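Colleague: Here is my input, please return the structure:
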Amino acid sequence: MVFSLSLYCFSPGLFRWGDYVRQTNPFSGQDRVEQDFTPTSRELACLYGLPPRPGQPPLLSSSHTSSSSESELTAANSIPNVAHFIFLQKLPLDHAGQGDFNFLSYLSVRSAIVSLKPTKVLLHYGYVGDEAHRSSEGDGADPLIRNNEWIERLRHDVEFVRHDGPLNSSLQHSEHLADKLRLEILLEHGGIYLDIDAFALRPFTHVLESPHPHDVVMGNEGGNRAGLCNAVMAARPNSTFVKRWLETYETADLNAEWNYHSVLLPKQLAGQHPDEICELPPDSFFWPTWTWRHVEWMHEPLDQADTRRWQKRIQRTGGSLFDNQLAYHAWSQMARDRYLRRLTPEVVRNEDTRFNLLVRRFIAEDL
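Modeller: Below is the predicted model of the structure:
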């Protein structure tokens, strides 16, 4: 570990080459994640409208309703079109007092506002670190909301929900801090949850109409469908599936794992309780994947011909790279240092990559 950190600090190019070899060698397992796939009929039914169970009233999409009462029935039974994000800020604030909510975080929230047209967007936030307890003792201190320029731009479109409850500061991976919280939020409120590095590209119309008891909708991760990723998901309030999932955290040692509770376990639960969840094909939320080659493919420069071709594709699909794609997870854990860190409004507007073409429209005109 010490050797790896020293190599990164003093020779980042050599470190990155080593990371490339580690991820792309034939024994890395990334070929299995990248393998081709064909969406199943059940996955497509979840994506474009699943027929109701026998004896249940039909859950019709608005495009097929013939009366206002049918439309009202659909709305009443649908998963709420409410977008939830979670952001946990370490104290004291760095980046000149701005904190870590950055341009990409802003774009992620903007994507939900523009693409989903939700009834509301909730940014759930809290503070972690040695000074966090002081911020939650009633002194009114709220440095992230008060100081951050990107949050200021979202202020009129977003409701801010502060969480002062105990957060497990012993967790080695900060990503795990929000794993349980997102399930608690969906259990209570329902709606659409997106990680702060996930981008909604098109409306979730049919996904939200998944008929009861299929009260949770998740996307398969990877062409091998080894897991269901929790970075983007939708659920009705009081979902039985979410309750089952939450209960497993009571005895979990998250420091001893990376993605078991967030990706692998929900896949296992889906196999045991298939009537409680709708599984989407890999290209709905999580394609391209997190692998070295897929991340590179999203951020490689495009020539003029490729740029025009992908622009036409995005226009034809209504905002995405693929016909089934509703969202894109940017895999910041794998892409931050290589690509995401350098992105600014100017870079996204002026440099043509597949990623930039996807998210360019979410930048406000005055930026």
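Colleague: Please count neighbours and contacts with C-alpha atoms only from this point.
Modeller: Noted.
Colleague: Could you check how many residues crowd around His206?
Modeller: By other CA atoms under 10 Å, 19 other residues sit near His206.
Colleague: meant to ask about Val348
Modeller: When neighbours are counted by other CA under 10 Å, Val348 comes out with 19.
Colleague: now Leu167
Modeller: The burial count for Leu167: 18, using other CA under 10 Å.
Colleague: if you go through the stretch 251-367 of the chain in chain order, where are the helices?
Modeller: 265-272, 282-285, 292-299, 304-317, 332-335, 345-350, 354-359 (DSSP state H, counting those that start in this stretch).
Colleague: Redo those helices as JSON lines? Include distance to Ser108.
Modeller: Output for those, formatted as JSON lines (distance: least, CA to CA, whole Å):
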{"stretch": "helix 265-272", "distance to Ser108": "24"}
{"stretch": "helix 282-285", "distance to Ser108": "14"}
{"stretch": "helix 292-299", "distance to Ser108": "16"}
{"stretch": "helix 304-317", "distance to Ser108": "18"}
{"stretch": "helix 332-335", "distance to Ser108": "12"}
{"stretch": "helix 345-350", "distance to Ser108": "13"}
{"stretch": "helix 354-359", "distance to Ser108": "9"}
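Colleague: Which among those is found nearest to Ile151?
Modeller: Minimum separation from Ile151 across those (CA to CA) falls at helix 345-350, 15.4 Å.
Colleague: hang on, the earlier thing: would you mind saying which of the helices of the stretch 251-367 of the chain lies nearest His173?
Modeller: Closest among the helices of the stretch 251-367 of the chain, using CA to CA: helix 332-335, at 10.8 Å.
Colleague: buried set for that closest one?
Modeller: Residues Ser332, Ala335 are the ones in helix 332-335 that count as buried (16 or more other CA atoms under 10 Å).
Colleague: Could you grab the helix/strand/coil label for the nearest residue to Leu7 once chain neighbours are set aside?
Modeller: The shortest distance from Leu7 to any non-neighbouring residue, by CA to CA, 6 or more residues apart in numbering, is to Phe15 (5.9 Å). Following DSSP: H, G, I helix; E, B strand; the rest coil, Phe15 is assigned to helix.
Colleague: Also this sequence, please, to line up against the first:
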Amino acid sequence: MNVLQHAPRRRPRYDGNEARSLVPSMIGFLCISTLSTVVAISVQDHAGADQTFQQQKQPPQSNDLLSDAPPLLQWDRSCGAWGTCAPVTEATDIGKKAVRIDAPADEWTDTTLRWRVEIGKEPDDCILVLSARLRLLGVMEKAKPAAQVRLALEADGGVSSARCEVHDDPPGEHPMDLRVSCGRRALLQGGSTSRASVVFGLAAVRSAASVALESLSLRCAANTEVATASTSPAPPPSIPPLLHFIFGLSPDFGGKPFGLVHHLVIKSALHFASPATARFYYAHEPSGKWWAQTLPLLSPRLVMAPPAVFGRPLRRFAHKADVIRLELLLQFGGVYLDLDVMLLAPITPLMQSHELVLAHEGIDGSIGLGNALMLTRPNSTFMRRWYGAYTNFSDHVWNGFSVRFPLKLALEMPTAVHVLDYGAFYWPPWNAWGVAQLYRSSRCLLRGATAVHLWETKVWRTLLSELTPEDLHAQTSCFANMARAVLSGSYDFETATLRPGELAEENVAVLHSTSLLTHLLGAPTPRGPVVNLAACENLSGNDCVAWAKAGECEKNPQFMQVSCRRACSLCND
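Modeller: Model (predicted):
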């Protein structure tokens, strides 16, 4: 046995100096060992370590092209073809600086702001997502303004259709978020540059509206991130599914407050037009039983009756209504109806097939093209020419710009408007014989007619002002038969429609009666003053004399021989 194996081991004895001398050696050993380990790891995973190091040093990649709304000075402002520009300022009362557009109530304004952005470095297959938050400034009215906000992406230097956009009503009490998604490749197709424009706009027709662009962002997203991306610009739209009604521009409603006949007209329009929205524009809100029943069906819009057009005064409310309906249709497109025009058939086929639809008033347009029912796309060429004619507006001839001018224009631009026969919208006619067909004969509608004009002004005081459902059930006139069909919801106008081969009644006795309306009512005592249509007087007042001097008795005989008999020297006294 080796004695050394059993020799006792002595415990090492360290004094203080020995301990201090060992500490540096131990630290050095540990450092060398640790460094060797780190070096070994680095050698074994050199590529991964370098990649991690580089990622830590570089800022994270971002696909945000725009993270906030640019300051006011970086936007380019432009105006619509006819609408003037509204003031554009900075909104400082919402906690941050934001661009705001303030549309005044007494003008038609169409204001567009553009900010250019470079998108050439983004992948071809990316989806550009533009998001905005809008806020309505000022007091929230009971009715919305007649306004529209738009957010869009459009190519610079590209084809005219290279645009992706969304339109909506201005925000209400709470902020509103809008988003547009558009494929980059589709947006830049045919473009000469790789730049696009962010577009923010506000259009308002005779209506006050103040909207702030609170925030704005633009980013490039993968296809998988945007489930409902609009990867290509939308094709030109058909006539928008919007209904437009104008009422209450004057405080007294022109002597014709909202009644049952207006309720029936709106109800029929909603049935046959299937609109996305039915907008009801007023300066003075109606009241009463039938308004309360109709209001839930409508989107009310507050407007101001236009005092002038192109600097030319509008003295009569009928002419104010003529102007504002053109402005609304130019800006928004859709279907305009007077509140005494009742739809009898679906109009969707017309809306999908044409840019603009009007109908003759009078046989072969002997009076003109009516403006009581119009279907049009926004900003149509024909409507622009028509509205532009108002730069020379004069009320010297009552229907000179509203009915007669569009007929003249249609002869010059036959491909810009689809003109229907007078029987489509305006049969029976508005003369005494036609009124008798509506309110005395039991059948008066033509088969295939799309609408009927009720000519309410001629019979308002004695027939329509206090009309009740009980009256409709007690009468057998053509009007009563069609009104009952709307009231009941059947929309079956067979009892009011002429049978095949049947001629309209002559109603000779009625035509030559000294009181047509007494016969129409079929009641011994009329409810109000009776208009004597056979009397020789100027129903249109003092204007008749000026019109007669201008030769209107010969140029427009159907109107003048009824409304201005004395001025046209048709009296025997």
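Colleague: TM-score for these two?
Modeller: Overlay of the two chains. TM-score (TM-score structural alignment, normalised by the length of the first structure): 0.63; 253 aligned residues with a CA RMSD of 2.8 Å.
Colleague: looking at the helices of the stretch 251-367 of the first structure, which is buried most?
Modeller: Mean neighbours per residue, mean count of other CA atoms under 10 Å, is largest over the helices of the stretch 251-367 of the first structure for helix 282-285, with a mean of 26.
Colleague: okay, and that one goes to which residues in the second structure?
Modeller: Alignment of helix 282-285 of the first structure against the second structure: residues 422-425, by TM-score structural alignment.
Colleague: mean per-residue distance, the matching stretch to the first structure?
Modeller: Compared with the first structure after fitting, stretch 422-425 of the second structure deviates on average by 0.6 Å (mean CA distance after the TM-score superposition for the first structure).
Colleague: Other residues contacting that stretch?
Modeller: Stretch 422-425 of the second structure has contacts (CA atoms under 8 Å, 6 or more residues apart in numbering) with 359-365, 373, 446, 448-453.
Colleague: Now with 7 Å, please.
Modeller: With contact meaning CA atoms under 7 Å, 6 or more residues apart in numbering, stretch 422-425 of the second structure is reached by Ala359, His360, Glu361, Gly362, Ile363, Asp364, Leu446, Ala449, Thr450, Ala451, Val452, His453.
Colleague: Just to confirm, what residue in the first structure is aligned with the third one?
Modeller: Alignment note: Glu361 of the second structure maps to Glu221 in the first structure; criterion TM-score structural alignment.
Colleague: Measure how buried its match is and give me the count.
Modeller: Glu221 of the first structure has 28 nearby residues by other CA under 10 Å.
Colleague: Verify the stated contact: it with Cys229.
Modeller: Yes. Counting by CA atoms under 7 Å, Glu221 of the first structure touches Cys229, with 5.9 Å between them.
Colleague: would you say Gln23 of the first structure is within a strand?
Modeller: No. Assigned with three-state DSSP, Gln23 of the first structure falls outside any strand and is helix.
Colleague: show me the contacts for it.
Modeller: By CA under 7 Å, 6+ apart, Gln23 of the first structure lies in contact with Gln30, Trp292.
Colleague: For Val109 of the first structure, see how far away it is.
Modeller: 30 Å (CA to CA, to the nearest Å).
Colleague: next one: Pro203 of the first structure
Modeller: With CA to CA as the criterion, Pro203 of the first structure and Val109 of the first structure are 14 Å apart.
Colleague: Those two: which is more packed in?
Modeller: Shown here are Pro203 of the first structure and Val109; by other CA under 10 Å, Val109 has more neighbours (28 against 19).
Colleague: give me the stretch of the first structure that the longest helix along the second structure matches.
Modeller: For the second structure, the helix with the greatest residue count under DSSP state H is helix 16-44. Across the first structure, nothing matches helix 16-44 of the second structure (TM-score structural alignment).
Colleague: okay but Tyr193 of the first structure is in contact with Met233, surely?
Modeller: Yes. Counting by CA under 7 Å, Met233 is a contact partner of Tyr193 of the first structure at 5.4 Å.
Colleague: Work out the gap between stretch 354-365 of the second structure and the centre of the chain.
Modeller: 23 Å (CA atoms, centre = their mean, to the nearest Å).
Colleague: distance between the ends of that stretch?
Modeller: Stretch 354-365 of the second structure has an end-to-end distance of 20 Å (criterion: CA to CA).
Colleague: And the strands in the first structure?
Modeller: With DSSP state E as the criterion, the first structure has strands at 82-90, 120-128, 159-162, 191-194, 198-200, 216-221, 227-235, 277-280, 327-329.
Colleague: Between those, which one is closest to Val2 of the first structure.
Modeller: Comparing the strands of the first structure under CA to CA, the one sitting nearest is strand 82-90, at 24.0 Å.
Colleague: Where in the second structure does stretch 182-201 of the first structure fall?
Modeller: Under TM-score structural alignment, the match for stretch 182-201 of the first structure is residues 325-344.
Colleague: Check the spacing between Ser442 of the second structure and Thr462 of the second structure real quick.
Modeller: For Ser442 of the second structure, the distance to Thr462 of the second structure - CA to CA - is 19 Å.
Colleague: What of Val23 of the second structure?
Modeller: 119 Å.
Colleague: Neighbour count for these two, which is higher?
Modeller: Thr462 (20 against 11).
Colleague: So in the second structure, which strand runs the longest?
Modeller: strand 209-221.
Colleague: list the helices and strands it packs on?
Modeller: strand 64-66, strand 98-103, strand 127-136 (3 or more CA pairs under 7 Å, 6 or more residues apart in numbering; DSSP states H and E).
Colleague: Throw these into CSV and include mean neighbour count and distance to Pro145 of the second structure, thanks.
Modeller: Formatted as CSV, these follow (neighbours: other CA atoms under 10 Å; distance: least, CA to CA, whole Å):
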stretch, mean neighbour count, distance to Pro145 of the second structure
strand 64-66, 16, 30
strand 98-103, 24, 10
strand 127-136, 22, 11
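Colleague: Kindly reformat those strands as JSON lines containing distance to Val341 of the second structure.
Modeller: Converted to JSON lines, these look like this (distance: least, CA to CA, whole Å):
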{"stretch": "strand 64-66", "distance to Val341 of the second structure": "50"}
{"stretch": "strand 98-103", "distance to Val341 of the second structure": "32"}
{"stretch": "strand 127-136", "distance to Val341 of the second structure": "35"}
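Colleague: Let's verify Arg150 of the second structure: helix, strand, or coil?
Modeller: strand.
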